[in-house]
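Asks: predicted model, plus sequence, below.
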Amino acid sequence: MTSSDASVAAKSVPLGPDDPRQLGTYTLLGKLGQGGMGTVYLGRSQRGRLVAIKVIRTEAVGNAEFRARFRLEAETARRVARVCTAEVLDADPDAEWPFIVTEFIEGETLASYVKRNGPLADANLEQLAVGVAAALTAIHSAGIVHRDLKPANVILSPFGPRVIDFGIARTADEGSGLTGDLQQLGTPAFMSPEQIESRPISSAVDIWAWGGLVAFAATGHYPFGEGSAQVLLYRALHEEPRLDDVDPALRPIVWLSMRKDPAGRPSAQQLMLRLLGDPSGTGPEAAPAVNPEDVTNVLQGWQLPIPGPGATGPTGTGGYTAGPDDATRLPGGPGGYTAGPD
């Protein structure tokens, strides 16, 4: 390994004896995280570009259901426009070690940042709300539902927020035929009532999660407080989210996005219009397309405050997570891969 490669590999933990060294044309440099479906590696393309490579876990390679999930992810994720998301660069679901490749995004997860520094400042909070809504607009436009939007799946990159991990995404217009736990995946603190009750899933589940995520970024607390998974799910079904400390400018749209009835929530485009100052964005009719330049203008000047001398914890690097379960940040690696709802 060259000195340059050694510097890059410091962003991850060393490869173990059972880890591959090469996948297709990509050289593996280290391990970023792992979860229920597989492992995420830091890699380098033939042209020298850093990438994040998600590999399906070896014990599931022969499982047709897992293969179907991975194939579906690869096919759908490549349709997502690169708007505040991690771009999908390559995939080989038929390889001996099936993998999907995305751009490597430098940065800390929202979960880790808020844990170390507290809630986002007003300007950063607005930019986060707009950036994540823009990402959902791109994801939903491709016919995909993310299904597990949460603070651990948002990277605060040097250029703005980026939504990652389509590991449990599914095309909204096509039944996958998958059964069991794969059909009702998510993180309890951000799961919508229809997910909890095993009702039909639509893009509205991501809108609910957007509201919870913005509330978390604004307050440092989950929208339904702390507690066991069972407690949080009960509150999501029967109580209103705790939004008293959310910025008054954002509170109405966050509340609207977390209505119990999915039909009453705005679409991602309607969220965007409302955030960009168009009150018609709250209407039930389909909203006109959002101008990407408006999003760029909002994100101009994005810069997170530098942590003070009392701050502790990793600076963090992130990328595409290992889903469908919550990815685990490996010990010693400064990556944005965290366990649970953080």
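Replies: It's in.
Asks: rest of the way, CA atoms for contacts and neighbours
Replies: OK.
Asks: which residues in this protein form strands?
Replies: Assigned by DSSP state E, the chain shows strands spanning 22-23, 26-34, 38-44, 50-56, 88-92, 99-103, 108-109, 144-145, 154-157, 160-163, 170-171, 328-329.
Asks: strand 50-56 and the fifth one, what's the angle between them?
Replies: Between the axis of strand 88-92 and that of strand 50-56 there is an angle of 40 degrees, by axes from the mean of the first three to the mean of the last three C-alpha atoms, to 10 degrees.
Asks: now do the buried residues in strand 88-92.
Replies: Of the residues in strand 88-92, those scored as buried under the neighbour-count criterion (16 or more other C-alpha atoms under 10 Å) are 88, 91-92.
Asks: counting contacts, what elements does it pack onto?
Replies: Contacting strand 88-92 under the criterion 3 or more C-alpha pairs under 8 Å, 6 or more residues apart in numbering; DSSP states H and E are the following elements: helix 64-77, strand 99-103.
Asks: which of the ones you listed sits most buried?
Replies: When these are scored by mean count of other C-alpha atoms under 10 Å, the highest mean neighbour count falls to strand 99-103 (a mean of 24).
Asks: off-centre distance for it?
Replies: Chain-centre distance of strand 99-103: 15 Å, with C-alpha atoms, centre = their mean, to the nearest Å.
Asks: what about versus this one:
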Amino acid sequence: MTDALETLRSALTAEYDVLGEIGRGGMATVYLGLQRHPRRKVAIKVMNPAVPSPTARDRFRREIELAGQLSHPHIVPIFAAGGAGDLLYYVMPYIEGEALRARLERGPRLGLEEILHFTRDAADALAYAHAHGIIHRDIKPENILISEGHTMVADFGLAGACDACGFERLTMPDTVMGTPGYMSPEQAMGSAKSDERTDIYSLGCVLYEMLVGEPPATWPDRSSARSGRMTDTPPEHRRSLDLVPREFERVLAKALAKEPEDRFATAAEFHAALTSLSVRPAAARPGRFWRVAVVVATAALALAGALALILSR
């Protein structure tokens, strides 16, 4: 038994049975717990490593409790937060399901209806949180949970809590909160002006990955947002994008604009654009295959006409 687990069990014994570790990442370890009253399974996330300052613990708890006031069907709620010895933790419901990351790795490739459903629900969650002054700043497939077709976004308030207690400066000097591959350009550059549009960009990266198979290779230039067509994408990505309806790419390009002012102004606007999309057969998209098919069909018709003319003489 680890020292952290012993500390956690000792501190939480009045309220929870801490059953054991169920997940571990660079920033936190997650334990399965059983709350005594009411009787229910919970997930207890403990930050790695410990943050010893009492002031830091108080700031962390305040930020997490602020996020805990969010109540939305697509946001994983937070039940409690606090310190156990020199550990920082917060408690949330144990979700029976899987992270979007696991679903993407398991396969098969998601259909357009599922992609639209997951993205729309996540955008709805962002719109609600932003309206309450909370920016996520780490939207990625690992933080989007799927349970029986229901989508929930986890870890709201974590970035703000880590900032408030100086966690990232203690654990990851010279870095910023966020995950490479999903961070907006301004977030990656450490801009203090990052706002809710950074979450829009990150969710755009998740949408891109669901459509293509991996996150964007580069930050799209301004022309992508203006033309509604992703430019400078690798050939294999371009082939996948050519198979989706044109409106999907138009919305995607706007969400992924390099300059914040070229993106959707709000997550609510992004959600509205996603809601307006309809899923229709890929044949409606005039990609390279269809252009070639038209050329071949036209040539065949011309040849048939010429043969008919010759035979009629």
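Replies: The structure has been received and is ready for your questions. Worth saying up front: this structure is predicted, and the values here are computed from it rather than measured.
Asks: and the TM-score between them?
Replies: Scored by TM-score structural alignment, normalised by the length of structure 2, the superposition of the two chains gives a TM-score of 0.70; 250 aligned residues with a C-alpha RMSD of 2.8 Å.
Asks: before we move on, back to that, using a markdown table, please lay out the strands of structure 1 together with distance to T76 of structure 1.
Replies: Output for the strands of structure 1, formatted as a markdown table (distance: least, C-alpha to C-alpha, whole Å):
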| stretch | distance to T76 of structure 1 |
| --- | --- |
| strand 22-23 | 21 |
| strand 26-34 | 22 |
| strand 38-44 | 18 |
| strand 50-56 | 15 |
| strand 88-92 | 10 |
| strand 99-103 | 11 |
| strand 108-109 | 24 |
| strand 144-145 | 7 |
| strand 154-157 | 19 |
| strand 160-163 | 15 |
| strand 170-171 | 7 |
| strand 328-329 | 24 |
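Asks: looking at these, which is nearest to Q184 of structure 1?
Replies: Taking C-alpha to C-alpha as the criterion, strand 170-171 is the member of these that comes nearest to Q184 of structure 1, at 11.4 Å.
Asks: what's the offset of that closest one from the middle of its chain?
Replies: Here the centre of mass of C-alpha atoms in strand 170-171 of structure 1, compared against the chain's by C-alpha atoms, centre = their mean, lies 15 Å away.
Asks: mind giving me the packing neighbours of that strand?
Replies: In terms of contacts (3+ C-alpha pairs under 8 Å, 6+ apart), strand 170-171 of structure 1 is packed against helix 64-77, strand 144-145.
Asks: which of these sits closest to D294 of structure 1?
Replies: Among those, the nearest to D294 of structure 1 by C-alpha to C-alpha is strand 144-145 (23.3 Å).
Asks: which bit of structure 2 covers the closest one?
Replies: Mapped onto structure 2 using TM-score structural alignment, strand 144-145 of structure 1 covers residues 134-135.
Asks: which residues are in contact with that stretch?
Replies: Taking C-alpha atoms under 8 Å, 6 or more residues apart in numbering as the criterion, the residues outside stretch 134-135 of structure 2 that touch it are 67, 126, 129, 156-157, 160, 195-196, 199.
Asks: again, only this time at 7 Å
Replies: 129, 157, 196 (C-alpha atoms under 7 Å, 6 or more residues apart in numbering).
Asks: which ones are touching the first one?
Replies: Contacts here follow C-alpha under 7 Å, 6+ apart; on that basis A129 of structure 2 touches 70, 135.
Asks: against V251 of structure 2, how distant is it?
Replies: Distance of A129 of structure 2 to V251 of structure 2, given as C-alpha to C-alpha, to the nearest Å: 21 Å.
Asks: ok, back up a step: for the helices and strands packed on strand 170-171 of structure 1, give me TSV that also has distance to C84 of structure 1.
Replies: Written out in TSV, the entries for those read as follows (distance: least, C-alpha to C-alpha, whole Å):
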stretch	distance to C84 of structure 1
helix 64-77	14
strand 144-145	15
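Asks: quick one: closest of these to A189 of structure 1.
Replies: Closest of those to A189 of structure 1 is strand 144-145, at 17.7 Å (criterion: C-alpha to C-alpha).
Asks: return the set of buried residues in stretch 163-172 of structure 2.
Replies: When burial is assessed from 16+ other C-alpha under 10 Å, stretch 163-172 of structure 2 yields the following buried residues: 163-168.
Asks: so which of those residues sit within helices?
Replies: Assignment to helices by DSSP state H places the following of the buried residues of stretch 163-172 of structure 2 there: 163-165, 167-168.
Asks: so can I have CSV of these showing distance to E148 of structure 2?
Replies: As requested, those are exported to CSV (distance: C-alpha to C-alpha, whole Å):
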residue, distance to E148 of structure 2
D163, 34
A164, 35
C165, 36
F167, 34
E168, 34
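Asks: farthest-apart pair in these, please.
Replies: Going by C-alpha to C-alpha, the pair spanning these furthest: A164 and E168, at 9.6 Å.
Asks: show me where the stretch 101-250 of structure 1 has its helices.
Replies: Across the stretch 101-250 of structure 1, reading from the start of the chain, the helices by DSSP state H, counting those that start in this stretch fall at 110-117, 122-141, 193-196, 204-219, 229-238.
Asks: which one of those helices is the most hemmed in?
Replies: Scoring those by mean neighbour count under mean count of other C-alpha under 10 Å gives helix 204-219 as the most buried, with a mean of 26.
Asks: residue range in structure 2 corresponding to it, please.
Replies: Going by TM-score structural alignment: helix 204-219 of structure 1 matches residues 197-212.
Asks: superposed on structure 1, what's the mean shift for the matching stretch?
Replies: Taking mean C-alpha distance after the TM-score superposition for structure 1, the mean distance separating stretch 197-212 of structure 2 from the aligned residues in structure 1 is 0.8 Å.
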